[in-house]
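Q: A predicted structure for the sequence below; I have some questions about it.
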Amino acid sequence: MGCRRRLINPDFRVPSMKVIVIVNPHAKNGMALKKFTRLIPICEKEKIDYWITAAPLDAVHRMKDYLSRHPDEKVIFLGVGGDGTMHELINGAAGFPNALIASISAGSGNDFGRHYSSFPFTEQSLRWLKQWDGKAEKQDSVYFKGDKSGWFVNNLGIGFDALVAYSANQSFLKKWFNRFKLGKLIYAFYLLRHLFRYQPQEMEIWLDGKAHRYKDVWFITAANQPYYGGGMKIAPSANSSDGILDMIIVHQLSRWKFLAVFISVFFGSHLRFKEVEHLSGRKVQIKVFSEAFIHADGEFGGVLSEKSPLWIQLHSKSWNHIRTDKHGS
């Protein structure tokens, strides 16, 4: 019996995904862009698009425009940057079930990558994503509306921590600290600067319809995952796919004890203090009695005033995440 000849279709191609890499050219003082330029040849070879963002919210606008014009095409958006970059990708993908999100951590805090995972900065990562045909993880996201509105997937803070984040992000010192790979110290600098000036205030929280009132609140955090501030475990038990939002309230502390509590957040041991309360729910309304800064995923989220409350609502399994595995290493 003779050998059967195998017929080969010359037009056969391994199925491939549409991949768009979004690079923040300012991440790590330009180091992320410098590293990415070495991957441009593989992007061109594999027909992987890449966008270098030109301004804040550029990624959001370009993603929404692309996804609106290609509603039936599954697209992987790979963010190259830090938490601010990934915050933009989440907001750009909001409302588009055909968008899938992956990341290469290249910022100073990288809490997104710390929790959700991050791909290595390699050619293999790009090739693997281009040929990806797996099942995306469904993760929770949280919508907020106050002075500003948008989505977050890490955490949102009101009060002292948001003021520190705003000051650090606006400071010319941040670039200097990042140059010497000391980016996290900028937050410590402004923490100490604001510690003896900040005035805690009374706040009201309605959590799933139940009212809670607190005096002398330093800050409130709504956490979708454990980490913020570059690895601090603000909500150790938070789970981004359980349909529950963790609320951390820090109140009625002296300034020196507050400093001790804040340091303990690095180890996730702050919950043992009686002045730190942990609640959970899905729908939140927060009212303040004097102005308070807001951050969402570390980015400026507006200023909350006594005139209007902040609304927060968790949306279960509302975005698609691609987790790293051995093929992406």
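A: Sure, I can see it.

Q: from here on, contacts and neighbour counts on C-alpha atoms
A: Will do.

Q: wait, a helix at Val164?
A: Yes. Under DSSP: H, G, I helix; E, B strand; the rest coil, Val164 falls within a helix.

Q: in stretch 32-39, which residues are buried?
A: 32-33, 36 (16 or more other CA atoms under 10 Å).

Q: kindly apply the preceding question to stretch 16-35 instead.
A: 17-33.

Q: run through who's touching it.
A: Stretch 16-35 is contacted from outside by 36, 48-53, 59, 73-82, 85, 106-108, 121, 129-133, 175, 178-179, using CA atoms under 8 Å, 6 or more residues apart in numbering.

Q: make it 7 Å
A: For stretch 16-35, the surrounding residues in contact (CA atoms under 7 Å, 6 or more residues apart in numbering) are 48-53, 74-82, 85, 106-108, 130-132, 175, 178-179.

Q: so how do I select the buried members of the residues you listed in PyMOL?
A: Restricted to buried positions by 16+ other CA under 10 Å, the PyMOL selection for the contacts of stretch 16-35 reads:
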select buried, resi 48+50+53+74+75+76+77+78+79+80+81+82+85+106+107+108+130+132+175+178
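
Q: so of the contacts of stretch 16-35, which ones are in strands?
A: Mapping the contacts of stretch 16-35 onto strands (DSSP state E) picks out 49-52, 75-81.

Q: and these, which two are the farthest apart?
A: In terms of CA to CA, the ones in strands among the contacts of stretch 16-35 reach their longest pairwise distance at Val75 and Gly81, which sit 18.7 Å apart.

Q: how close does Lys28 sit to His212?
A: 40 Å (CA to CA, to the nearest Å).

Q: isn't Lys317 up against Gln139?
A: Yes. Lys317 is within contact range of Gln139, at 4.3 Å (criterion: CA atoms under 7 Å).

Q: who has more neighbours, those two?
A: The residue with more neighbours, out of Lys317 and Gln139, is Gln139; 20 against 16, by other CA atoms under 10 Å.

Q: quick one, helices of this protein?
A: 31-37, 40-45, 58-69, 83-93, 111-116, 123-130, 160-170, 173-179, 185-195, 255-264 (DSSP state H).

Q: and the fourth one with helix 58-69, angle?
A: Taking axes from the mean of the first three to the mean of the last three CA atoms, to 10 degrees, one finds helix 83-93 and helix 58-69 inclined to each other by 20 degrees.

Q: helices and strands around helix 83-93, which ones?
A: helix 58-69, strand 149-152 (3 or more CA pairs under 7 Å, 6 or more residues apart in numbering; DSSP states H and E).

Q: these: which one's closest to Leu245?
A: When those are ranked by proximity to Leu245 (CA to CA), strand 149-152 comes first, at 11.6 Å.

Q: buried residues of the closest one, list them for me.
A: 150-152.

Q: another one to put next to it:
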Amino acid sequence: MDERKGPYAPMYYFIVNPSAGSGRGRRVWKAIACYMDLHNIEYEAVLTGSVGDARIAARELTEKKRQPGLLIVVGGSGTVNEVLDGAVLHGIFDLGYIPAGTGNDLSRCLHIPKRTIRCLKKQLYPRHFSMVDYGVLSLGSSEISHRRFMVSAGMGFDAAVCCAASASRLRGIMGRLGLGKLFCFLLGLCQAAGCRSSRGYILLDGVKKVEFNHILFISCHIQPSEGGGFVFAPRADGSDGRMNVCVVSHSSRKRLIPVMLQALTGRFKKHKGARMFECREVSIHTDAPLPVHVDGEFCGTQTDLRAECISRQIRMGI
């Protein structure tokens, strides 16, 4: 007899991006649906068709807070970002994740199994739960726009790379070949030549102000890596209620090359032009508008941002 049956059995809601990973999302979902049907486990599924659909589906599924239930995302980091951003949160948010994208930074940071069915079983029959942080990014000096994120958000060079990657047709092909990190590195080299810098400052927890003359990028991390495995914040812990902020500021764009190489190998260390900070919230100002990203999704250009860490409000079975 299935232990999931009975008056207190949880309901499983899937939000699936079939296009994630250049079609990998569809293949992963077929395997999941087959397992769920074979074991007579009740579930509902929403398959997205375009950008924004996952956000709408998450809002509709959570605004009335049906309980008990688990919302499981099948897709990449961008799909998870949409679901988190669209969900109506009523305290602790029960979230599951089965990776099907190209970068999969979140699954890497949370040590989620790569094999689909093994990963699904972790969601259905968790041995214990992990309470995970998420971030909120406020855009603009008036902070009229807000975006949640689970991995990282920032502005400058890394956002420009994210924008170029999302627009490239080669991203999915290189990802399927296992060359996603190499693709992002080469794309970063191309973007570095024309990378724009700006004067500006950061304000940590409303107390400590640090000024910079040549900001190339600022990234705020809940999790250690971004961009498909570039570890810019090796000390970041997604459950400690704090963010790690990486600031790279230097007059020479060539300084970006050793930064990328170190991040690519996971051995990011302090060196000239790169500084690390830890805080619960940070306000960022740049004199010139710089591109902004949230979990790898391009959000236009801004001069003012504020990022805040929301501590341990997402519950994930592992």
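A: Received, thanks. All values derive from a computational prediction rather than experimental measurement.

Q: let me see the TM-score of these two.
A: Superposed pair, TM-score by TM-score structural alignment, normalised by the length of structure 2: 0.88. Supporting alignment: 307 aligned residues with a CA RMSD of 2.3 Å.

Q: so how far is Asn244 of structure 2 from the aligned partner of Tyr116 of structure 1 in structure 2?
A: For Tyr116 of structure 1, the aligned residue in structure 2 is Leu110 (criterion: TM-score structural alignment). Between Leu110 of structure 2 and Asn244 of structure 2 the distance is 17 Å, computed by CA to CA.

Q: re earlier: against Val132 of structure 2, how distant is the match of Tyr116 of structure 1?
A: Leu110 of structure 2 is 9 Å from Val132 of structure 2, by CA to CA.

Q: what do we get in structure 1 for Gly75 of structure 2?
A: Match for Gly75 of structure 2 (TM-score structural alignment): Gly81.

Q: ranking the helices of structure 1 by burial, who's on top?
A: helix 83-93 (a mean of 26; mean count of other CA atoms under 10 Å).

Q: check the mean deviation of it from structure 2.
A: For helix 83-93 of structure 1, the mean deviation from structure 2 after alignment is 1.9 Å (mean CA distance after the TM-score superposition for structure 1).

Q: got the contact list for that helix?
A: By CA under 7 Å, 6+ apart, helix 83-93 of structure 1 touches 24, 57, 59-61, 63-64, 79, 99, 107, 109-112, 150-152, 297-299.

Q: which residue lines up with Ile223 of structure 1 in structure 2?
A: Not Ile; residue 223 of structure 1 is Ala. Taking TM-score structural alignment for the superposition, Ala223 of structure 1 sits opposite His221 in structure 2.

Q: which residues in the stretch 151-300 of structure 2 form strands?
A: Secondary structure of the stretch 151-300 of structure 2 (DSSP state E, counting those that start in this stretch): strands located at 152-156, 198-204, 208-221, 225-226, 230-231, 243-249, 274-279, 281-294, 297-317.

Q: what number of residues lie near Lys272 of structure 2?
A: So Lys272 of structure 2, with other CA under 10 Å, has 11 neighbours.

Q: how about it, what's its partner in structure 1?
A: So Lys272 of structure 2 corresponds to Lys274, using TM-score structural alignment.

Q: before we move on, the earlier item: out of the helices of structure 1, which is closest to Val284 of structure 1?
A: helix 160-170 (17.9 Å).

Q: what span of structure 2 is that closest one aligned with?
A: So helix 160-170 of structure 1 sits over residues 157-167 in structure 2, by TM-score structural alignment.

Q: would you mind getting the average deviation of the matching stretch from structure 1?
A: Averaged out, stretch 157-167 of structure 2 is 0.7 Å away (mean CA distance after the TM-score superposition for structure 1).

Q: what's in contact with that stretch?
A: So stretch 157-167 of structure 2 is contacted by 171, 187-188, 191, 195, 216-217, 291-293, 296-298 (CA under 7 Å, 6+ apart).

Q: and with 10 Å instead?
A: 153, 168, 171-172, 183-192, 194-197, 215-219, 226-227, 248, 256, 260, 290-301 (CA atoms under 10 Å, 6 or more residues apart in numbering).

Q: how near is Leu110 of structure 2 to Arg242 of structure 2?
A: 16 Å.

Q: quick one: residues contacting Leu187 of structure 2.
A: 160-162, 164-165, 168, 181.

Q: and the furthest pair within the residues you listed?
A: The widest separation within the contacts of Leu187 of structure 2 (CA to CA) is 15.8 Å, between Ala160 and Lys181.

Q: between Leu110 and Val132 of structure 2, what contacts are shared?
A: Counting by CA under 10 Å, 6+ apart, the residues touching both Leu110 of structure 2 and Val132 are 223, 237-238, 316.

Q: make a markdown table from the strands of the stretch 151-300 of structure 2 and add distance to Leu38 of structure 2 to it.
A: Shown next, in a markdown table, are the strands of the stretch 151-300 of structure 2 (distance: least, CA to CA, whole Å):
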| stretch | distance to Leu38 of structure 2 |
| --- | --- |
| strand 152-156 | 37 |
| strand 198-204 | 52 |
| strand 208-221 | 40 |
| strand 225-226 | 36 |
| strand 230-231 | 39 |
| strand 243-249 | 42 |
| strand 274-279 | 47 |
| strand 281-294 | 38 |
| strand 297-317 | 22 |
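
Q: okay, those, which one's buried deepest?
A: Mean neighbour counts for the strands of the stretch 151-300 of structure 2 (mean count of other CA under 10 Å) peak at strand 152-156, with a mean of 29.

Q: how far off strand 243-249 does it point, in degrees?
A: Using the same axes, to 10 degrees: strand 152-156 of structure 2 against strand 243-249 is 20 degrees.

Q: between strand 152-156 of structure 2 and strand 297-317, how big is the angle?
A: Using the same axes, to 10 degrees: strand 152-156 of structure 2 against strand 297-317 is 160 degrees.

Q: so strand 152-156 of structure 2 versus strand 198-204, what angle?
A: 150 degrees.

Q: summarise which helices and strands strand 152-156 of structure 2 is packed against.
A: strand 129-139, strand 208-221, strand 225-226, strand 243-249, strand 281-294, strand 297-317 (3 or more CA pairs under 10 Å, 6 or more residues apart in numbering; DSSP states H and E).

Q: mind listing what's buried along the first one?
A: For strand 129-139 of structure 2, the buried set under the neighbour-count rule, 16+ other CA under 10 Å, comprises 131-139.
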